[in-house]
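> After the sequence you'll find the predicted model.
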Amino acid sequence: MLQKENTISYLGADFSYHHLAAMHYFEDAQCISAKSFDTIISNVQDSVSEFGVIAIDNTLAGAVTGNLERVIKSGLTIYGEIYLQINFHLAAIKKMEVNELMEIYSHHMAIKETHDFFSGYQHLKFIETVSTAGAVKKVAEEKLLHAGAIGNSRAIEHYGMHIIAYNIDNHPD
């Protein structure tokens, strides 16, 4: 596939944090969703997209495992960086109490970074997804009535979900 000018690949569903970073850094770019970091790199190498957005570091959790090595090994060039404020919220299909939920969907880092909030809800089962926005999309599209998703406000609004708990991060600043 030939490269389209001003295109950028990002990880996850629409309004994932990678998508938000792509839209912020490349305001007028056509954004292309990818299912993995390796796919983002392949998209750039194969001229499917002109650029890719890949998380290298997480302020709370440290280096995103393997991503810097992936970029170096690929021979691609890092052109810039963006610092993105991360605020996690808990969303559900309808307004409800957290103790009414049975499952929580999200990216493994979001689950880790909201652990303190959920410590009083031992009955919950956590299910990992590719991105936080992917979790919100899954719960919304599959109408999972007893499931919640950890995500950002833009994704929650986009997929028509309701925030049932705000700023659930372990370190909300």
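Received the coordinates, thanks.

> Please count neighbours and contacts with C-alpha atoms only from this point.
OK.

> tell me the contacts of the nearest residue to residue 11 once chain neighbours are set aside?
Counting by CA to CA, 6 or more residues apart in numbering, residue 11 lies nearest to residue 34, which is 5.0 Å off, once chain neighbours are set aside. Neighbour list for residue 34: 9-12, 40 [criterion: CA atoms under 8 Å, 6 or more residues apart in numbering].

> another structure for you, compare them:
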Amino acid sequence: MSTLMELYIAFVKIGFTSFGGMSMVPLILEEMRAHHWMTTEDLTNVIAIAEMTPGPLGINCATFAGERTVGVLGGIVAVTGVLMPAFTLTLLTAICFERFKNNEIFSKILLVLKPICIVLIIVTIAELLGENYFSDGRPDLLACGIGLLMLYLIGKKNWQVPKVIGLSALLGIVCYGIL
């Protein structure tokens, strides 16, 4: 079997057996070592580079690992492999949704799932608010002020999200200093 095919299969396995992000790292390490494609030092460098570059860690790792193993074509093959499970499952879900959207049982399932998803989102927002706007149980007035300003800029002034993120980062650096 060619190295490209082995690389593709390895990353399809990684895509099916992990949930993205850091959960992919041990699987990538195992596959790279098992095939003797990289040394531990190479893998450490790949992970460091993948963490520093924008984008999902799993895709970045696949890109760099594939490129280091076989070159640019290896990077393309590895990314295709790691994305294939998510693509396949999303496609199957879309097909099922289209096929069963008028089904009474499916409609009832969605009726239950929608509020559950909303609650999960609200809980996540509450946790993030607690982490970002409270320090030692007390409100961080500066952080609250920055947050309210950003909410105002998005809601009333129609600023685009990247612009708001950039401004809030700048304000955070100015107000809190660089750690």
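That came in fine, so what should we check first? Predicted, not measured: the structure shown is a model, and the values here were computed from it.

> Just the TM-score for the two chains, thanks.
The TM-score (TM-score structural alignment, normalised by the length of the first structure) is 0.24; 81 aligned residues with a CA RMSD of 6.2 Å.

> hmm, back to that, a markdown table for the contacts of residue 34 of the first structure, including neighbour count, secondary structure and distance to residue 67 of the first structure?
Shown next, in a markdown table, are the contacts of residue 34 of the first structure (neighbours: other CA atoms under 10 Å; DSSP: H, G, I helix; E, B strand; the rest coil; distance: CA to CA, whole Å):
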| residue | neighbour count | secondary structure | distance to residue 67 of the first structure |
| --- | --- | --- | --- |
| 9 | 29 | strand | 15 |
| 10 | 31 | strand | 13 |
| 11 | 28 | strand | 12 |
| 12 | 24 | coil | 15 |
| 40 | 24 | helix | 11 |
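
> Turn the residues you listed into TSV, columns for distance to residue 134 of the first structure.
Formatted as TSV, the contacts of residue 34 of the first structure follow (distance: CA to CA, whole Å):
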residue	distance to residue 134 of the first structure
9	15
10	13
11	10
12	6
40	16
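
> If we only consider these, which is nearest to residue 23 of the first structure?
For those, the minimum distance to residue 23 of the first structure (CA to CA) is 9.8 Å, reached by residue 10.

> I'd like to know how far that closest one sits from residue 164 of the first structure.
Using CA to CA, to the nearest Å, residue 10 of the first structure is found at 28 Å from residue 164 of the first structure.

> in the first structure, which spans are strands?
7-11, 30-34, 51-52, 57-58, 62-63, 89-92, 103-106, 125-128, 147-151, 162-165 (DSSP state E).

> got those as JSON lines, with distance to residue 23 of the first structure columns?
Formatted as JSON lines, the strands of the first structure follow (distance: least, CA to CA, whole Å):
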{"stretch": "strand 7-11", "distance to residue 23 of the first structure": "9"}
{"stretch": "strand 30-34", "distance to residue 23 of the first structure": "8"}
{"stretch": "strand 51-52", "distance to residue 23 of the first structure": "12"}
{"stretch": "strand 57-58", "distance to residue 23 of the first structure": "19"}
{"stretch": "strand 62-63", "distance to residue 23 of the first structure": "23"}
{"stretch": "strand 89-92", "distance to residue 23 of the first structure": "21"}
{"stretch": "strand 103-106", "distance to residue 23 of the first structure": "21"}
{"stretch": "strand 125-128", "distance to residue 23 of the first structure": "25"}
{"stretch": "strand 147-151", "distance to residue 23 of the first structure": "17"}
{"stretch": "strand 162-165", "distance to residue 23 of the first structure": "23"}
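
> most neighbours per residue, which of those?
When the strands of the first structure are scored by mean count of other CA atoms under 10 Å, the highest mean neighbour count falls to strand 147-151 (a mean of 30).

> Counting by contacts, list what that one packs against.
strand 89-92, strand 103-106, helix 108-113, helix 132-141 (3 or more CA pairs under 8 Å, 6 or more residues apart in numbering; DSSP states H and E).
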